[in-house]
Every structure is written in structure tokens, then in C-alpha cells.
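> Quick one, what's the 3D model for this:
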Amino acid sequence: MAEDLIHRYATAEDVAKAVADAFVAFTTECIKQTETCVVAISGGTTPNALFELLNTEEYRKKVDWENIYFLWVDERFVPHSDPDNNFHRAKERLFGNLGCSCHFYPVPTNNGTVEEAAAAYEKEVRTVLNACEKTELDLVLLGLGDDGHTASLFPKSSVLQEQDHIVVAVKDGKVWNRVTMTFPLLTSAKHVWFTVVGDSKAAALARVFRQRRDYADESWQDRIGRVLPGAVLTQDTVEWYVDEAASAGN
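Model (predicted):
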């Protein structure tokens, strides 16, 4: 049965610091054990704050950048130069400022179609995992939308049922076409951390926690379509980093 380990903090800034500290400790231990660490990151408020923290002198020197491989959980199908592109935001806050060897693999959204970008990124993800001699992601950092979506897996989306591909195009999400990792890949990840901050997320978080309790004995495949996407994952332990505003009443 999956267990939810909930870390509560007063503010969003406290959440970002806690995740930064945990990230340093986790990646250090993972590299010690397996020589590399493959991390899938998402966009959003807390990841952006995390990137800014990791770019400070205090944290930059603690991270073994050369042995971490960064992938993107999902991406909006807009060019890397677009401010709405998740990689664009991450590059501004972290990856464009690192003066050392760092492995990062953004979704190729500058050319072609969203379907072509998804197909290319699926190959990229498999290549990175093979190069690190791994079959699963070591760590996935996820957020939660106010509608209960995670990654770019939205309620009632046709891609929720995807079983054959680990990365797909999303054309029925919000605002943009997107590329996203799918549940077959996310559910196989060794570790999953959610970061959820702000009172706008409180209702969705409460519903997700309730559904995770109600469907605790169900497989992730059986949960799809019966719960919000944020309640699907079934790792032995799923960690939640939340602030007081988001966790009010939970």
C-alpha cells in the first residue's frame, strides 16, 4: 500500500528551501550508490524557486552537477526562447548560469510538430536512462494544478490511458499543446516528490489526499479515470512538500 509522507511548512519559501536541502542529500546519496542520478523536473512556482536556490553559492557547491542528468516531466510546445517555456524559465534561473559540466535535456520544441517533439523526447529519455544503465527515473519532481492535474496529465485527457509510450503529445490540455511523460514512466520512478503551495491548490490537494486514501488498495491502472491525475501514482512512498495555505484542513 502506498504511503503519503507529508512535509508541511509555513510558507512557499520554506517549502523551496526544504526541497533544495532534500535534493542535495538525495542526489549525493544516489550518486554514491549508482554513480549517477536521473532527475525529471517540472515547471511551476516552486521548481522556479528551487532553481534559484540551487543557483546560489550556498547550494551550488554542494551539488555534484556532473553526475546528475536532468529531464523535463512536461513542456509547453512553445520555443525555448518563449517565457512560457518551462526550460526557458529553468535556464534563466539555473542552467544558464552553471559554470560547470551539467547534463540537461530539454524537450525539442523549437521546430516541427508537437507529435514529432514527443517522439524525439521519448527516444532522448530512453537514451539517457540507457547511458546511465538504469531502467527507471531516480527522482521525479511534480506539482499539482488547481484542477488536480500533474505533469501535463489533465483530468479526462485522452493521454491518461496511454500504455505504449512513455512520452506523448497532449493536445487536449490547457492553453498550449504540450509534451508529457506518461503514467507508465512516472509510476516506475524510484522516488516521487510533489510540491504544492498556495491556497488556490488547497481544494485540489484535499481531494487528491482523500482519493489516495479511498483508492489505496487499487493499482495505478485501476485508478485512472476514477481519481484525479495527482492521485494516480502508487510508489511505496510518495513525498509531499506543502505550505500551510495549500494544506489547510488536511
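> going forward, measure contacts and count neighbours with C-alpha atoms only.
Will do.
> just the helices in this structure please.
Secondary structure of the chain by DSSP state H: the helices cover 12-34, 45-54, 57-60, 86-90, 114-131, 183-186, 202-214, 220-223, 244-247.
> right, and the ones you listed - which one's nearest G230?
Closest of the helices of the chain to G230 is helix 202-214, at 6.2 Å (criterion: C-alpha to C-alpha).
> in that closest one, what counts as buried?
Judged by neighbour count (16 or more other C-alpha atoms under 10 Å), helix 202-214 contains these buried residues: A202, A203, A204, L205, A206, R207, V208, Q211, R212.
> and the closest residue in space to D236 that isn't next to it in sequence, what does it touch?
Using C-alpha to C-alpha, 6 or more residues apart in numbering and skipping the chain neighbours, the partner closest in space to D236 is A2 (4.4 Å). Contacts for A2 (C-alpha atoms under 8 Å, 6 or more residues apart in numbering) come out as A216, T234, Q235, D236, T237, V238.
> quick one: which of those is most hemmed in?
T234 (23 neighbours; other C-alpha atoms under 10 Å).
> Please generate a structure for the following sequence too, so the two can be compared:
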Amino acid sequence: MSAPKPIVHVADSDAALASTVYDYVVERSAKAVKEHGFFSICLSGGSVAKLVGDGLWKKKNVDWPAWRVFFCDERHVNLDSEDSNYNALQDTFFAKVPIKPEHVYTINPKLTVEGAADDYTAKIRIVYPGSDIPKFDLMLLGMGPDGHTCSLFPGHPLLQEKTKIVASLSDSPKPPPARITLTLPVVNNAHCVMFIVMGSSKTGPAAKALDLNKSVDDDDMPPAGKVRLYHGELHWWMNQAAAAEYQVQQAKK
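Model prediction:
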């Protein structure tokens, strides 16, 4: 069985990209709440956190109390650290919407990084009990200039992780080195994944990740390209700068 093709959206401006993403997140939220009474979303840091904080909180008619918020990855730092993905969203998003604090699932930085990963697995099991791979309603993923997503980096052994749903690493090539991350089996099991990719530094990795002629096991396939959902929707939202090389590829077909 082959994975469905990613749905690629190229926005004319960053503002148009943000508006479209906000609308789609609200649509997915309403769908999930109608189907099973809550909406599970996994957020990323960096440019994704900035986009969320810039305006998602302004959306109307959102059942915020039904949200269950997790993080695609997190740095093993205190929650008030400038490096914390949670902290990047605390004032810009969480403080502005009525999501219950107990429904925002953060790491416990007092534990070892390995312990924090195990503890985060237990927190996911609050919403998704049992031993099955959780099926999150939506993941908002970013991508680095090296093609990494979550804290899954090119050539790293965690790309081969098959059993854990949350893994730890202490050797991240991007500081800080100690982190926890959702694993590829979890990402690929989501109902919907949305990549949000902006900037010219991302254009080469984006084109490689979206090259469906390549196998996910190819040596030069970036981690973002290993996200191939079999039972969900995979979207890529890009601005013109990030999509430039991909558009050249498409024009040649």
C-alpha cells in the first residue's frame, strides 16, 4: 500500500499562509470535537510557534476547552527557559485562550532526559490509554534547513526507532543537546500532519522531502521526507521562498 500524496499549498504571502493555516486548524478542531469530544494537537517550536502565537488565538467559535495540547518535541530545559517550546507559546497563545492548564501537557525538566521521555509517554497515555500508537488529530510540524523535523535529525539513530512513542536524545546537533521527541511511528499515525515551511533556506530540503520518486530510505532523504502518512492527510504549507525549488521540479514534469 502506497502513502497518499502530500497536499502542497504555496501561499503568495506569509499573511496568506498564516490565514489559511489558522482556518484549517479550526476546521480540524471542530471535526475532531464532533467525532470524539476533544481535539488533540501537537505543536512545534520555532517558526511554527511564532505563527501560532501571531494569530491563532484570534479565531472565533473555537471550542478551546476541548483542546488537548502536546508538543512534537521539547528541549530538556526549565519551562521558563528561552529554549523551551512551551515558553515560546505561553504568553503569545496559552495566556490568550481558555485552554485548561491541565490540558497543556509539558515535560518534567526535573527528571533526567530519559525519565522526562518516559514521563511524557505516560502523559500521552492519559488521553490515549493502552499500548497502541496514539493517533493525534493534528500535528503542526516545522522543518529546519537540514531537513530535520521534531527533534529527528539527519542520520540520527532515532530515525530507526520503532517501539517508543517518545524518545530522548542527548546529542542533538542543534543546541540544546538534550531533548525529547515524538518518533516517526507516532507522526505517521496521525489523522493529519501540517508542515509549515517558510524561507529560502528550506527550499532544497523541501524539494527533496516532496520528491515522491525517492524512497523514505534513500540516503539523502531528509527526516521531513520520512513523514508519509498511510491513513491520514499530509499537508505542506509553504511560502514562495520555501517552495521555489519544488516548483521548478514540478514545472519540469
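> hang on, the earlier thing: save the contacts of A2 of structure 1 as CSV, and put in distance to E115 of structure 1 too.
Shown next, in CSV, are the contacts of A2 of structure 1 (distance: C-alpha to C-alpha, whole Å):
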residue, distance to E115 of structure 1
A216, 34
T234, 28
Q235, 29
D236, 33
T237, 33
V238, 30
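> Could you pull out the strands in the stretch 51-200 of structure 2 for me?
Assigned by DSSP state E, counting those that start in this stretch, the strands in the stretch 51-200 of structure 2 fall at 67-71, 73-75, 138-141, 166-169, 179-182, 192-197.
> superposed on structure 1, where does the fourth one end up, distance-wise?
Going back to what we said before, that points to strand 166-169 of structure 2. Relative to the matching residues in structure 1, strand 166-169 of structure 2 has an average distance of 0.8 Å after the fit, by mean C-alpha distance after the TM-score superposition for structure 1.
> Kindly report the same for the fifth one.
Mean deviation of strand 179-182 of structure 2 relative to structure 1 after superposition (mean C-alpha distance after the TM-score superposition for structure 1): 0.5 Å.
> Next, the buried residues of that strand.
R179, I180, T181, L182.
> Tell me the spacing between the second one and L138 of structure 2.
By that I understand I180 of structure 2. 19 Å (C-alpha to C-alpha, to the nearest Å).
> Check the first one too.
Applying C-alpha to C-alpha, one obtains 21 Å for the distance of R179 of structure 2 from L138 of structure 2.
> and what of the third one?
Taking C-alpha to C-alpha as the measure, T181 of structure 2 falls 16 Å from L138 of structure 2.
> cool, P185 of structure 2 as well?
Taken as C-alpha to C-alpha, the span from P185 of structure 2 to L138 of structure 2 is 14 Å.
> Comparing these two, which shows the higher neighbour count?
Between P185 of structure 2 and L138, L138 has the larger neighbour count (other C-alpha under 10 Å), namely 25 against 21.
> Am I right that the more buried one is in contact with N188?
No - look at L138 of structure 2 against N188 with C-alpha atoms under 8 Å: they stay out of range, at 11.1 Å.
> who touches stretch 156-173 of structure 1?
Contacts for stretch 156-173 of structure 1 (C-alpha under 8 Å, 6+ apart): 114-115, 117-119, 121-122, 152-154, 177-185, 224-225, 229.
> let me redo that: stretch 78-97 of structure 1
42-44, 48, 51-52, 54-55, 72, 75-77, 102, 104, 106-107, 109-111, 176.
> And it, what's buried?
By neighbour count on 16+ other C-alpha under 10 Å, the buried set for stretch 78-97 of structure 1 is 78-80, 84-91, 93-95.
> What sits closest to E35 of structure 1 if chain neighbours are left out?
E35 of structure 1's closest residue in space is N67 (C-alpha to C-alpha, 6+ apart), at 6.9 Å.
> so how far is G99 of structure 1 from the one you found?
When distance is defined by C-alpha to C-alpha, N67 of structure 1 is 15 Å away from G99 of structure 1.
> Check D82 of structure 1 too.
The gap separating D82 of structure 1 from G99 of structure 1 is 23 Å, by C-alpha to C-alpha.
> ok, now M181 of structure 1?
Distance from M181 of structure 1 to G99 of structure 1, by C-alpha to C-alpha: 29 Å.
> same check, this time on A169 of structure 1
33 Å.
> now swap in N48 of structure 1 and tell me
19 Å.
> Pick out whichever of these two has more residues nearby.
N48 (20 against 8).
> If you drop the residues flanking it in sequence, what lies closest to I7 of structure 2?
Counting by C-alpha to C-alpha, 6+ apart, the residue nearest I7 of structure 2 is H235, at 4.7 Å.
> what do we get in structure 1 for the one you found?
H235 of structure 2 maps onto E239 in structure 1 when the alignment is built from TM-score structural alignment.
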